[in-house]
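A.B. asks: okay, sequence plus prediction incoming.
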Amino acid sequence: MTAIADPRAPHAPARRKGPNLEKWGWIYMRASGVLLVVLIFGHLFVNLMLGEGIHGIDFAFVAGKFASPFWQWWDVLMLWLALIHGANGMRTIVNDYVTHPTTRRVLVWALWLAAAFLIVLGTLVVFTFDPCLGFDADTASDVIVSICA
């Protein structure tokens, strides 16, 4: 009896030495997915259900949240996990559908570079956010005045 090869798998790849990165990527996707559900629903609950709901979200609301290290780290953790989770998922799709090795390598590198750039940029925005730039006490809301005074 002849066995039929799996789709897009003309031959079984040889087992490499060292850590099994595909296994750790699979584990990361499950763990980060669970953690992201908690972080995202917490984020949505605080932003949409507490206080004035969606009508209360403005510059002062964001400034008030980013004045707290707890919310800075909450948002940064959500950012890091989501970007790495998404890049790893896209890497899996590229590996499944791009057959040319050089093209695959270029696309995977581009994915990780884009994710790294967005992680660095987003982290800088969260931790260097200063609501007091261009602060005008006459037109600012009470939250901004209390933060910048």
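C.D. replies: Alright, I've got the coordinates. Predicted, not measured: the structure shown is a model, and the values here were computed from it.

A.B. asks: make it CA atoms for all contacts and neighbour counts henceforth
C.D. replies: Fine.

A.B. asks: okay, helices next: where are they in this protein?
C.D. replies: With helices called from DSSP state H, the chain shows them at 21-44, 59-66, 69-97, 101-128, 142-148.

A.B. asks: the shortest one: which residues count as buried?
C.D. replies: By 16 or more other C-alpha atoms under 10 Å, the buried positions in helix 142-148 come out as 144-145.

A.B. asks: structure two is appended below for comparative analysis:
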Amino acid sequence: MSTPLKTKIQVPRSRDLEVNGVKYNRSGASRSNFEMLAWLFMRLSGIVLVVLVFGHLFVNLMVGDGVHAIDFGFVGGKWANPFWQVWDLVMLWLAMLHGTNGIRTIIDDYAERSGTRFWLKVLLFLSSGFVIFLGTLVIFTFDPCPASADPELLASFCPAA
């Protein structure tokens, strides 16, 4: 029988981790529960997103004429109802925050240097914030019945049509 090899494996994310000549400069352990709360958020938001996305798909693809009914008028009529505005807003916010948190975790796991991690996270948070802001703006300022439009071009649910 051969004796098993004994190797010392460094603890991942330890302060002095060095692999193949690359030093990982990780900060010390956090005293907050941020990572635990982020983990919990991912699980809960995932469950809520499944309900929101399948509800969205069912209403858009199965009810009425299905996919053939989706056009400008369909979206305008849907967003004329505050229920669907809130539904789509919650879906947008949860999807963006869920995805951003997932990418943040990937950056923490795979970016080797602190500076790289910092700038990747800055770009991630700025782009995520921009998409959330722009999506929220579109949902609440979308007007399918502009006052100056030709009445023949307006959707059937508009008062001037």
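C.D. replies: Thanks, I have the structure now. The shown structure was predicted, so the numbers you read here are calculated from the model rather than taken from an experiment.

A.B. asks: could I get the helices of structure 1 as a markdown table with distance to Asp6 of structure 1?
C.D. replies: Shown next, in a markdown table, are these (distance: least, C-alpha to C-alpha, whole Å):
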| stretch | distance to Asp6 of structure 1 |
| --- | --- |
| helix 21-44 | 18 |
| helix 59-66 | 50 |
| helix 69-97 | 12 |
| helix 101-128 | 19 |
| helix 142-148 | 60 |
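
A.B. asks: for those, which one sits closest to Pro7 of structure 1?
C.D. replies: Ranking those by proximity to Pro7 of structure 1 (C-alpha to C-alpha) places helix 69-97 first, at 9.8 Å.

A.B. asks: and the closest one, what does it pack against?
C.D. replies: Other elements packing on helix 69-97 of structure 1 under the criterion 3 or more C-alpha pairs under 8 Å, 6 or more residues apart in numbering; DSSP states H and E are helix 21-44, helix 59-66, helix 101-128.

A.B. asks: got these as TSV, with mean neighbour count and distance to Val94 of structure 1 columns?
C.D. replies: Compiled in TSV, these are given as follows (neighbours: other C-alpha atoms under 10 Å; distance: least, C-alpha to C-alpha, whole Å):
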stretch	mean neighbour count	distance to Val94 of structure 1
helix 21-44	14	14
helix 59-66	16	36
helix 101-128	15	6
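
A.B. asks: make JSON lines out of those and add distance to Ala140 of structure 1.
C.D. replies: Listed next are the helices and strands packed on helix 69-97 of structure 1 as JSON lines, based on distance: least, C-alpha to C-alpha, whole Å:
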{"stretch": "helix 21-44", "distance to Ala140 of structure 1": "25"}
{"stretch": "helix 59-66", "distance to Ala140 of structure 1": "8"}
{"stretch": "helix 101-128", "distance to Ala140 of structure 1": "20"}
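
A.B. asks: before we move on, back to that, what's the closest of the helices of structure 1 to Ala14 of structure 1?
C.D. replies: Nearest of those (C-alpha to C-alpha): helix 21-44, 14.0 Å.

A.B. asks: the closest one versus helix 69-97: what angle between them?
C.D. replies: 140 degrees (axes from the mean of the first three to the mean of the last three C-alpha atoms, to 10 degrees).

A.B. asks: against structure 2, where does helix 21-44 of structure 1 fall?
C.D. replies: Aligned using TM-score structural alignment, helix 21-44 of structure 1 spans residues 34-57 in structure 2.
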